[in-house]
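Asker: curious how this folds, go ahead:
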Amino acid sequence: MSDDASPTGRLIEVELDETIGRAPPEVEHDRAAAIHDLIEENSFTPAGIAAEAFRLKLSMVEKRLVFDVSGASGTTVVTHVLSLTPFRRVIKDYFLICDSYWEAMRSATPSQIEAIDMGRRGVHNEGSQILRERLAGKIEVDFDTARRLFTLISVLHRRL
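Answerer: Next up is the predicted model:
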């Protein structure tokens, strides 16, 4: 989907299947915040499906991320399975730079923190672009929605 003002579908609900697993409370909080941000603003339309309200259920099957998309009524519209292999390096880099950012918040100068944050945003953008490429022809999302989905995918892998 282009980033213009074309009519698009949107997510009205995002659910994490039990196959995702539970995480420590701090990570669960981050997951809930990522879902909230995604629901608040998004552009999400499965290819070939008229724009409407959609529900997304994420699950894991054999180390693959499953996007189970339903209409507002709950009827399954389409299911897509994505390998997480293309995301491994960028997610690892993202966690490393986020850790550096939080460490810098304790003792670094504002300009050092800003430089690390710029790097963090760059890695986040890279992950978002990979996600858009992996969803191309399957689910149309704008860049901001891809960013929010990448945040959620990253948080799904976060361990304390």
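Asker: please count neighbours and contacts with C-alpha atoms only from this point.
Answerer: Will do.
Asker: burial measure for Met118, as a count.
Answerer: 12 (other CA atoms under 10 Å).
Asker: one more, for comparison:
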Amino acid sequence: MKTAANRGRLVSVALDEESIGRSTPDVEHERRVAIYDLIEENVFEPVGRDALEYALRLTIVDRKLVFEVTTPAGEPVITHILSLTPFRRVVKDYFLICDSYYKAIRTASPSQIEAIDMGRRGLHNEGSRLLMERLDGKILIDMDTARRLFTLISVLHWKG
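Answerer: Sure thing, here's the model as predicted:
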């Protein structure tokens, strides 16, 4: 069994600025935090590759999510292209509930905020599990890595 010390991991993550568009300050904050957390701790192993350090560039091309994986020096490792169609509903619902959450934290009672946050986390987990399923057999990731990647995918997908 592999330990954290001998697992593949991401050492850098870049988002294609052309794909992102402008977002709200709350969404931009989520993106920065997700990238920081992702770099700090992750499991990321392209299937069939030795456990190494990897760089990831996420972009959207023709409504498809492109995972460009390279070595930290920029040597190509693998590129995976995923349809965003399966993510559309969960991303849309996730952003609707995030919007409600950000509004609620300014005016709602703690119990109302907690209820909205539970729904937000549930949708986030649903999107993260979907990402793990879509990458199955291509890139091994754990749930924490999937959650952080889902946040980034949401930001790329939402041109808000």
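Asker: can you calculate the TM-score here?
Answerer: Overlay of the two chains. TM-score (TM-score structural alignment, normalised by the length of structure 1): 0.89; 158 aligned residues with a CA RMSD of 2.0 Å.
Asker: identify the residues contacting Leu156 of structure 2.
Answerer: With contact taken as CA atoms under 8 Å, 6 or more residues apart in numbering, Leu156 of structure 2 is in contact with 15, 19-21, 59-60.
Asker: state the three-state secondary structure for it.
Answerer: On the three-state scheme (DSSP: H, G, I helix; E, B strand; the rest coil), Leu156 of structure 2 is labelled helix.
Asker: filter the contacts of Leu156 of structure 2 to the buried ones?
Answerer: The neighbour count (16 or more other CA atoms under 10 Å) marks 15, 19-20, 59-60 as buried among the contacts of Leu156 of structure 2.
Asker: can you flag which of the residues you listed belong to helices?
Answerer: Counting by DSSP state H, the part of the buried ones among the contacts of Leu156 of structure 2 found in helices is 19-20.
Asker: and of the buried ones among the contacts of Leu156 of structure 2, the nearest to Glu114 of structure 2?
Answerer: Ile20 (29.4 Å; CA to CA).
Asker: pretty sure the closest one sits against Val155.
Answerer: Yes - counting by CA atoms under 8 Å, Ile20 of structure 2 touches Val155, with 6.8 Å between them.
Asker: buried sites along whichever helix in structure 1 runs longest?
Answerer: Counting residues, the longest helix found in structure 1 (DSSP H) is helix 110-135. Going by neighbour count (16+ other CA under 10 Å), the buried part of helix 110-135 of structure 1 is 113, 116-117, 119-121, 123-132, 134-135.
Asker: please apply the same query to stretch 6-14 of structure 1.
Answerer: Applying a neighbour-count criterion of 16+ other CA under 10 Å, one finds 8-14 buried in stretch 6-14 of structure 1.
Asker: all set, thanks.
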